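[1] Sequence first, predicted model second:
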Amino acid sequence: MPDSDDTATTPAPLDLPGPGDWLAWVTQRCEDQLAEAERQVGLVKAGSSDAPVVLLAWNKAETALANAEAVSLWAEVHPDAGVRDRADELSQRVHKYVTELGLDRDLYAVFAALTPDGLDDDGRRVLDHTLRDFRRAGVDRDEATRDRLRELSEQGVKLSQDFGRNIRDDVRSIRVAPERLAGLPDDYREAHAPDADGLVTITTDYPDLVPFITFSADAQARHELALAQNTVAWPANDQVLQDLLAVRRETAALLGHDSWPDYDTEVKMIGSGQAVADFIDRVGEAARERAGEELAVLLERKRVDDPSADSVATYDSRYYSELVRREQYDVDGQVVRTYFPFEQVREGLLEVTGRLFGLEWIPVPREDAGTWHDEVASYDVRLDGVRIGRIHLDLHPRDGKFKHAAQFDLVRGVAGEQLPEGVLVCNFARGLMEHDEVVTLFHEFGHLVHHVLGGQTPWVRFSGVATEWDFVEAPSQMLEEWAWDADVLATFARNSEGETIPRELVAAMHRAEQFGKGLYAMQQMSYAARSYWFHARQHDDLTAFGDELQSRYSVFPPLEGAHMHCAFGHLDGYSSGYYTYMWSLVIAKDLFSAFDRDDLFAPEVATAYRDKVLAMGGRKDAADLVADFLGRPYSFDSWTAWLAE
């Protein structure tokens, strides 16, 4: 459908300033949306008892608030430090206003007096969730408690910003002699030329870090880089995290909960803090025997290099796992990566997801998209010829940018009102990619697809990735499966000679991928245990307690001198809920069981998944979405079978 027809029937994308004054634009955008939210809240409080009228105004208020809250994106990605700082300041204002709304008894009284007459199922769900939000904010507490909750909320926002900023701004490095790059791929060595002192600098940014710890034959250098990585934001974030944990503990107590995990899980699939602890132990026990067997294989291989070795360190695990896969499974990671030049992977990803979900990704010229950096690529998203969203891919590292991989909302879609726009923020190399990175890109792109497809609802609170937080990773983890399929990879995985990745190599990669599942599950539980137990109880020494949890849940010993919690960004956004990744993986394996592995693009099942899960956003509980698609409740069976493969 031509653009003229397209734009006549759908809202226009957000008008970004491009080379214009970003500082003024970010400020104006946030302030205008806050003003609109205040205006709509005034209409809500005007006294109407008509539920549809009240909820319509409230939906507009929440839409404006979501637009204002999106200012936090610019703190993570904008190349201008002044814009990043202003975004943090504005974000504090937004969160302060949101807190005030949650504690506004007059506003709450309007909703509490409404009856659901005249509301459809979605409207009733909006009303129920709104009342729940007020209760969880503490609106029914006494005045002194509400005042303290306000203070804690403001403190928490500032501490979260400090925590993230300290990670974002602290890039560490080691300097090594060129000969210590033994084992690294040729293109990596060529990209890391010696400086005037004859030394090579290796940073903790992912494009430097991941290949080095995977391929470097220098154990001491791997140790040095691992230690640098695990001391990012130390010591600053140690106290910041302690203060943030204290804020969360006190908040939970004031709201009548025994712990922050109990408060946090009240609105999640898992249901309770104790259920999180039980889940961590369940997965750990299920994986322990296999992890021990895999560790023995790594140790045996390490003893070929060092006969006196009696343990495998965390910084050994990726290197020796790579050697085991190369020597025992005939998979050489350095050969595999030659089939994955970044640009080919990006275009292949778009083709695969477009075919799977019936979408078109239409490149938007940079001058029309108004992006914030030359390396950002923007695309309009079309379904059945109609533009339904826009995405922006910001996929390479730079100073001051978010250091991990995540999807950020730029605009939450509201049918007929505003087009969903999402930003994928990653830190991939500009040249060849490891296959693990290809899998990561598919994973993160799954969030973007979810954001756009789920952004076609009239209710902003159900828009996009709006399900329970411990379900949000499941659709993305399922999309990883397409990055392992030989037929899928054959569509874009080609080396510099134009040769397609051989099917027998992909088959070998599959066999090799089975190795390390137990190790992975155990290490994930060590992270999940930190996330849970740091929040469940107070601990004076987070490093020592983290090491204790590492010893309990992982087969790899703690790294002496490391303080990984200081750079563990998920302790902010996911708080006590890092278990989410494994919980979602359980569901993802169950969702994938509905697909035909011999035809991953079979339209009937792909369309059903798109429409019954992704496009629904948060209109139903996640368990109901899964049951609608599978025709039954979710179970552990597929995950258990996967672990046993």
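    Okay, I see it.
[2] going forward, measure contacts and count neighbours with C-alpha atoms only.
    Fine.
[3] Who are the contact partners of D470?
    D470 makes contact with 268-270, 577, 579-581, 583-584 under the criterion Cα atoms under 8 Å, 6 or more residues apart in numbering.
[4] out of those residues, which one sits closest to D162?
    Of all the contacts of D470, G577 has the smallest distance to D162: 20.2 Å, by Cα to Cα.
[5] My reading is that that closest one is in a helix; is that accurate?
    No: counting by DSSP: H, G, I helix; E, B strand; the rest coil, G577 is not part of a helix but coil.
[6] Neighbours of the closest residue to A536 other than its chain neighbours, how many?
    Distance criterion Cα to Cα, 6 or more residues apart in numbering; nearest residue to A536, sequence neighbours excluded, is S259 at 5.6 Å. Neighbour count of S259, defined by other Cα atoms under 10 Å: 19.
[7] S259 reaches F534, doesn't it?
    No: shown here, S259 and F534 do not form a contact pair, counting by Cα atoms under 8 Å, at 10.7 Å.
[8] ends of stretch 427-445, how far apart?
    Counting by Cα to Cα, to the nearest Å, you get 14 Å between the two ends of stretch 427-445.
[9] ditto for stretch 617-635
    The straight-line separation of the ends of stretch 617-635 (Cα to Cα) is 21 Å.
[10] contacts for it?
    Here stretch 617-635 makes contact (Cα under 8 Å, 6+ apart) with 122, 125, 269, 450-451, 453-455, 457, 461-468, 471, 586-587, 590-591, 594, 608-609, 612-613, 616.
[11] what about versus this one:
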Amino acid sequence: MTNPLLSNWDTPFQIPPFDQITDRDFAPAFEQALTETRANIDAITADTNVPDFANTIEALERADALLNRVLAVFYGVSGADSNETREALMREFSPKLAAFTSEIYMNADLFARIEEIWHARETLDLTEEQHRLLFVTHRGFVRAGAQLQGDERDRLKEIKQRLAVLGTQFTQNLLADEREWFMELSEADLEGLPDFVLESARSAGEEKGKDGPVVTLSRSLIVPFLQFSPRRDLREKAFEAWTARGANGGETDNRDLANETLALREERAKLLGYGSFSSYKLETEMAKTPEAVRDLLMQVWSPAVAQANADADKMTAMMREDGMNGELEPWDWHYYAEKRRKAEHDLDESALKPYLQLDRMLEAGFTCANRLFGLEFEPVNVPLYHPDCRAWNVTKDGRHMAVFVGDYFARGSKRSGAWCTTMRSQQKLEGEIRPIVLNVCNFSKPPKGKPALLSYDDARTLFHEFGHALHQMLSDVTYESLSGTSVARDFVELPSQLYEHWLEVPEVLAEFATHCDTGEAMPQDMLKRLLDAATFDQGFATVEYVASAMVDLDFHSGPAPKDAMERQAELLAEMGMPRAIRMRHATPHFAHVFAGDGYSSGYYSYMWSEVMDADAFEVFKENGVFDPATAKSLEDNILSVGGTREADQLYSAFRGRMPGVEALLKGRGLDKVA
């Protein structure tokens, strides 16, 4: 039988034929794609013509088209809907793919051709985008070890393969811990829980095969439980399980994996001639150096700690009023923060949540994209990889721009967090190819027949990931290697974080924040109180984030620690970490950093981008939040051009200058903290 992954897709928008693809198709498709890519690389190196941009650089862009197609489907499905077979395939594919990548990047004949073109670049009649692709390609080969020889070359190959294995195992261990743990709740344990938490807990219980409600380690369930349960003993049990992911001993413990990963990354950087892994990693980012990252983080750390400590004092006083002695503990923070929010802003999440329906928030995101960029979204009925998924045809002035797929509900087969990926990226080298963009979230699934309700943080996550999706949908470049989100890691979060601001626009909430039962708009006084509370608890949020970013930076900017957990504790003590706050991502479940190289020494990127997004939104506030000219400038200078220029050039083209940290501190309400 024909393998559907290898055949031409005669489907609407050439979307993967998920109704035909089975798990047994992935391994033979992967092997066939490797074989085809090798043959294409061999054809490039065997070409007797003088190396030029077309027969080498563009040919290299085309060489792995089938492999990219197979892997985009496989990894897209495996991250969002894993099973034992797919996890086994990931463990099999990862080292093979690492070895294959090294094989290409260390192909001496191929690199010689690239080097010849690179040295002749000023004599070639290249476009700006072609110059950029040549630069990125040459730099990528050098940074991957193309210039190494002998034992050093062999050792780097071994390191890459081992890191691929470690990253896959880290992810699967974390997923196993998240999938296995749950806490059953008796009737007595339900005290104080609002209806939306009860419904989520009952739905989770059904998924776990239990007759009653349970708390799982899904953020969309455990955080509301911590916010509302007056049972301190249960909060402690749930919180400690949540923060112990990846550190429970046994086969799923990630601590030794983290130690080995850090040592191998340091060795890799030294082989390539860098003083530290951070120096290697940050070379291609906007920040450039570990010192620049540390400077930004510490500018924010001191006011954040001051605010968090002041808030902790207020919540400790509230504990005393409840008759509790002792210190405010980490499992108390969410509970008393929620009580404090209600006291100070008269905001109760159980009253707010019915106004934040998933479908209405999707409409809000789509409508803002329409008013800003002229995009229109029409639901389409196509086979997808899971029944929870939905798809839309995205058009602009009648022209097809993308297929957008949303997968929004938590389940045991889905890794935690939220992300955006593509199952096909935009490019024009092989004709007009438009992207298939996927947003994945972990919102609580409602009981059948009831609407999905979001917290305000959930709604922000929805807008954030949709901002990434817009970066892909509006991409308009020739080469896939430069399209969409193929930009510096500390720039890639700009479009996503910037788009979050439109959720805060009063007219957007006034139109789309409607009650799930009555259809009535959110009352004006509630809307005002919600927006007035925008900076509430930002001391906590900033401290837990910056602590994680500083630990990530510290791990990678000096000698690799022999015991990452010990070094984590030392650094947090040195920084003066408030005792009632834990890192947002402790080392054993820090998937951003240890599930692969993506955000390693790069978790700071969210804050680096936030400096820009806070500054960029000021332009919209000055000119009008839906000002056509400002939106056109954002699209032309940032969203449509991918990585065709350096990130600081892209931002400066939009804003006219680079920003300072002031707008970020103001946006988090930390600008007046003593």
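    Good, I have the coordinates. Because the structure is a prediction, the values reported are computed rather than measured.
[12] Got a TM-score for the pair?
    Remark: TM-score between the superposed chains equals 0.92 [TM-score structural alignment, normalised by the length of the first structure]; 631 aligned residues with a Cα RMSD of 2.6 Å.
[13] Among the contacts of D470 of the first structure, which are located in strands?
    The strands, defined by DSSP state E, take in nothing from the contacts of D470 of the first structure.
[14] For N381 of the second structure, give me its contacts.
    A391.
[15] how much space is there between it and A317 of the second structure?
    Distance from N381 of the second structure to A317 of the second structure, counting by Cα to Cα: 55 Å.
[16] Sort out for me which of the contacts of stretch 617-635 of the first structure are in helices.
    Residues of the contacts of stretch 617-635 of the first structure located in helices (DSSP state H): 122, 125, 450-451, 453, 586-587, 590-591, 608-609.
[17] and these as a markdown table, adding distance to R387 of the first structure and neighbour count?
    A markdown table is the format used below for these (distance: Cα to Cα, whole Å; neighbours: other Cα atoms under 10 Å):
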| residue | distance to R387 of the first structure | neighbour count |
| --- | --- | --- |
| D122 | 24 | 16 |
| R125 | 28 | 18 |
| H450 | 15 | 24 |
| H451 | 14 | 30 |
| L453 | 11 | 28 |
| V586 | 34 | 21 |
| I587 | 31 | 25 |
| D590 | 31 | 22 |
| L591 | 28 | 22 |
| A608 | 21 | 16 |
| Y609 | 20 | 23 |
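[18] what residue is smack in the middle of the first structure?
    In the first structure, the residue lying closest to the centroid (Cα atoms, centre = their mean) is A406, at 4.1 Å.
[19] Give me the aligned partner of that one over in the second structure.
    Counting by TM-score structural alignment, A406 of the first structure corresponds to W419 in the second structure.
[20] What residue in the second structure is paired with the residue nearest to A536 of the first structure?
    So, by TM-score structural alignment, S259 of the first structure is matched to S276.
[21] One more: T353 of the first structure?
    T353 of the first structure maps onto A369 in the second structure, by TM-score structural alignment.
[22] Quick one: neighbours of that match, just the number.
    By other Cα under 10 Å, neighbour count at A369 of the second structure equals 21.
[23] That one: helix or strand, and which one exactly?
    Following DSSP states H and E, one finds A369 of the second structure within helix 358-373.
[24] Return the mean post-superposition distance for that helix against the first structure.
    The superposed helix 358-373 of the second structure is, by mean Cα distance after the TM-score superposition for the first structure, a mean 2.5 Å from where its aligned residues fall in the first structure.
[25] ok, residues contacting that helix?
    Against helix 358-373 of the second structure from outside (Cα under 8 Å, 6+ apart): 375-377, 451-454, 459, 462-463, 466, 502-503, 508, 512-514, 626-628, 631-632, 635.
[26] Which residues in it does the neighbour count mark as buried?
    358, 360-362, 364-370, 372-373 (16 or more other Cα atoms under 10 Å).
[27] got the residues you listed as TSV, with distance to Y385 of the second structure columns?
    Listed next are the buried residues of helix 358-373 of the second structure as TSV, based on distance: Cα to Cα, whole Å:
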residue	distance to Y385 of the second structure
L358	20
R360	24
M361	23
L362	20
A364	26
G365	24
F366	23
T367	27
C368	28
A369	26
N370	28
L372	31
F373	29
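[28] doesn't E465 make contact with the match of A406 of the first structure?
    Yes: between W419 of the second structure and E465 there is a contact under Cα under 8 Å: 6.2 Å.
[29] Now the common contact residues for those two.
    Applying Cα under 8 Å, 6+ apart, one finds that W419 of the second structure and E465 are jointly contacted by 439-440.
[30] Map Q161 of the second structure across to the first structure for me.
    Using TM-score structural alignment, Q161 of the second structure pairs with E154 in the first structure.
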